[in-house]
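>>> Quick one, structure for this:
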Amino acid sequence: MEAWREDQLNALLAPGGQDDLFGTVAGLVRALGFEHCAYGMRAPLPLAQPEIVMLNDYPEAWQKRYQDNAYLQVDPTVRQGAASLDPFAWSNSDDPLDPAAAFWEDARLHDITCGVSLPALAANSVRGMLTVTRGGERLDAQELRARWPQLLWLGQVAHHGLAREMLTRWRSTSREAMSEREIEILRWVAEGHTNRQIAARLNITERTVNFHLNNAMAKLEVGNRTAAAVRAVVLGILA
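Below you'll find the model as predicted:
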């Protein structure tokens, strides 16, 4: 197990972007006896309606079917992953009274019969989930027990790497655009200080504080100082 983890970690740490990293994860998933995988991440922004970013290597027919039928809203694995961070194995339900019976039947028709979902939580409350699936024979207890440690490890490492890659563009772009003074002022805003208090602490005029805050709000694409501070905290700009 230790040798396996070291080999796979080296593969996951190899230079490359989001697509390369996901391709490596997909290869490791197949090596563990599964056929396909999907990674979904609930981005930290916008706060009211967080964006859901998804990657997968499913056949195009299932990808289109999933999107056209808005299955993200009814997928039982997504619902369970959103409700708990506990990893879980699953298989298609045969119960005709199951509220998601139509979804399960459709998945079966696209050769998806079982899988394992691995929710995870990273810094800044970024939540994600790696799901591995296959068709044909369902998982039995013995196979699951043998694969469980590797799957748990892969779920955590994949989430860490993929979430990092997905967030890098937002964070780095915003961080590079901000001046040190703007960041300094936003830190005080985040602490609950008024513009007058910030001006006194930094020995500058309140007008200068307003000037830097307006610039920060424009760069962060928000409408007020509170939203600017919140966005900067979530993106790790004030760290």
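>>> When you work out contacts or count neighbours from here on, use the C-alpha atoms and nothing else.
Noted.
>>> quick one, strands of this structure?
Taking DSSP state E as the criterion, the chain carries its strands at 36-42, 52-56, 88-91, 114-121, 127-134.
>>> Let me have the ones you listed in JSON lines, adding mean neighbour count as columns.
JSON lines is the format used below for those (neighbours: other CA atoms under 10 Å):
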{"stretch": "strand 36-42", "mean neighbour count": "21"}
{"stretch": "strand 52-56", "mean neighbour count": "14"}
{"stretch": "strand 88-91", "mean neighbour count": "16"}
{"stretch": "strand 114-121", "mean neighbour count": "23"}
{"stretch": "strand 127-134", "mean neighbour count": "25"}
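>>> how about Leu186, what does it touch?
By CA atoms under 8 Å, 6 or more residues apart in numbering, Leu186 lies in contact with 213, 225, 228-229, 232, 238.
>>> One more, please, to line up against the first structure:
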Amino acid sequence: MTLTRELSAILGELEGIAPVGYSAGLHIRFATPLVYHSTYPEPWRKHYSDNAYYLRDPVVFWGIGLSGAIRWSEIPMPDPFGVMQQAARFGLTYGAVSSYGPITSRSIVGVARGDREFSKQELAVLTEITGRLHIAARPPSELTPAQVEALQFIANGDRHTAAAAKLGITESAFKARLKSARIRLEARTTSEAVRKAREYGML
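Here you go, the predicted model:
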């Protein structure tokens, strides 16, 4: 999902409390976030990705299992792969994480700095920003099977007449399905609806 103007503005607020960068995974479902954005140093991001630390990171485990905000140093979970120690070598010496939302669609935001621990006030700000990010990135309500089917035909290159014939419905009924899908996805055009449905993992 591309960053909206609203999401970009809220993410920009994190820069004020995260001198070494931040990471935001919003609406995580089946281990995959709907939106992911990180400003951590590129060498750390590459090292983290190359070693698949997202499967071993105590910060992520804490965020998935609990909600609220906590400093990295206070996370009561083992770190057998030394992810935190390695992060410090890349300049992420101190950090905090905030988790918000239901377990089926959790948002996790991490912030880092190199000079000191995060204050209670900064943790409160992080919590508030995480909640706003979660709300701003919320996906639309689910599409009906008929709406998904109609968008899939368009995504596959079918024209309205051909798609309607394959479904055994009138062309006007097919167009009505597309229109209802556009409304639910808050899309102005059918091509935008197809793009959004793909981004949301509906197609």
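>>> Superposing both, give me the TM-score.
Once superposed, chain against chain, the TM-score is 0.60 (TM-score structural alignment, normalised by the length of structure 2); 153 aligned residues with a CA RMSD of 3.8 Å.
>>> about what we covered before: neighbour-wise, which one of the contacts of Leu186 of structure 1 leads?
Ala229 (27 neighbours; other CA atoms under 10 Å).
>>> Can you give me the buried ones in stretch 61-68 of structure 2?
Residues of stretch 61-68 of structure 2 classed as buried by neighbour count (16 or more other CA atoms under 10 Å): 62-64, 66-68.
>>> Next, check the contacts of Leu186 of structure 1 against the helices and list the overlap.
Those of the contacts of Leu186 of structure 1 mapping onto helices are 213, 225, 228-229, 232, per DSSP state H.
>>> Can you tell me which of those is closest to Trp4 of structure 1?
If you rank these by distance to Trp4 of structure 1 using CA to CA, Ala232 comes first, at 38.4 Å.
>>> Tell me which residues of stretch 109-128 of structure 2 come out buried.
Going by 16+ other CA under 10 Å, stretch 109-128 of structure 2 has these buried residues: 109-113, 117-118, 122-123, 125-127.
>>> export the residues you listed to CSV and tack on distance to Thr190 of structure 2?
Formatted as CSV, these follow (distance: CA to CA, whole Å):
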residue, distance to Thr190 of structure 2
Val109, 33
Gly110, 36
Val111, 38
Ala112, 41
Arg113, 44
Glu117, 48
Phe118, 46
Glu122, 43
Leu123, 42
Val125, 39
Leu126, 37
Thr127, 36
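>>> What residue in structure 1 is paired with Pro80 of structure 2?
With TM-score structural alignment as the criterion, Pro80 of structure 2 lines up with Pro99 in structure 1.
>>> what's the spacing between its match and Arg30 of structure 1?
Remark: distance between Pro99 of structure 1 and Arg30 of structure 1 (CA to CA, to the nearest Å) = 31 Å.
>>> Same check on Leu55 of structure 1?
16 Å.
>>> Determine the longest helix present in structure 2.
Looking across structure 2 with DSSP H, the single longest helix is helix 120-136.
>>> Next, the mean deviation of that helix compared to structure 1.
Compared with structure 1 after fitting, helix 120-136 of structure 2 has a mean deviation of 1.7 Å; criterion: mean CA distance after the TM-score superposition for structure 1.
>>> From the chain's centroid, how far away is stretch 153-171 of structure 2?
For stretch 153-171 of structure 2, the gap between its own C-alpha mean and the chain's C-alpha mean amounts to 33 Å (CA atoms, centre = their mean, to the nearest Å).
>>> Which of the buried residues of stretch 109-128 of structure 2 sits closest to His160 of structure 2?
Val109 (42.6 Å).
>>> Need the counterpart of the closest one in structure 1.
So, by TM-score structural alignment, Val109 of structure 2 is matched to Leu130.
>>> Give me the nearest residue to its match, chain neighbours excluded.
The shortest distance from Leu130 of structure 1 to any non-neighbouring residue, by CA to CA, 6 or more residues apart in numbering, is to Tyr39 (4.5 Å).
>>> do the same with Pro78 of structure 2
With CA to CA, 6+ apart as the criterion, Pro78 of structure 2 has its nearest non-adjacent residue at 6.9 Å, and that residue is Pro58.
>>> can you pull the contacts of the one you found?
Taking CA under 8 Å, 6+ apart, one finds 75, 77-79, 83 in contact with Pro58 of structure 2.
>>> do Asp111 of structure 1 as well
134-136.
>>> residue closest to the middle of structure 1?
Central residue of structure 1 (CA atoms, centre = their mean): Met41, 2.4 Å from the mean position.
>>> surely that residue meets Ser125?
No - with contact defined as CA atoms under 8 Å, Met41 of structure 1 does not count as touching Ser125 (10.7 Å).
>>> Quick one: the helices in structure 1, in order.
Using DSSP H, the helices found in structure 1 span residues 2-12, 18-31, 60-68, 76-83, 101-109, 141-177, 180-190, 195-202, 206-220, 225-234.
>>> Out of these, flag the one nearest Pro119 of structure 1.
Among the helices of structure 1, the nearest to Pro119 of structure 1 by CA to CA is helix 76-83 (5.6 Å).
>>> Other residues contacting stretch 122-131 of structure 1?
Against stretch 122-131 of structure 1 from outside (CA under 8 Å, 6+ apart): 37-44, 81, 115-121, 155, 158-160, 163, 234-236.
>>> re the thing from before, want to throw the contacts of Leu186 of structure 1 into JSON lines with distance to Leu72 of structure 1?
JSON lines is the format used below for those (distance: CA to CA, whole Å):
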{"residue": "Leu213", "distance to Leu72 of structure 1": "38"}
{"residue": "Arg225", "distance to Leu72 of structure 1": "34"}
{"residue": "Ala228", "distance to Leu72 of structure 1": "30"}
{"residue": "Ala229", "distance to Leu72 of structure 1": "31"}
{"residue": "Ala232", "distance to Leu72 of structure 1": "29"}
{"residue": "Leu238", "distance to Leu72 of structure 1": "33"}
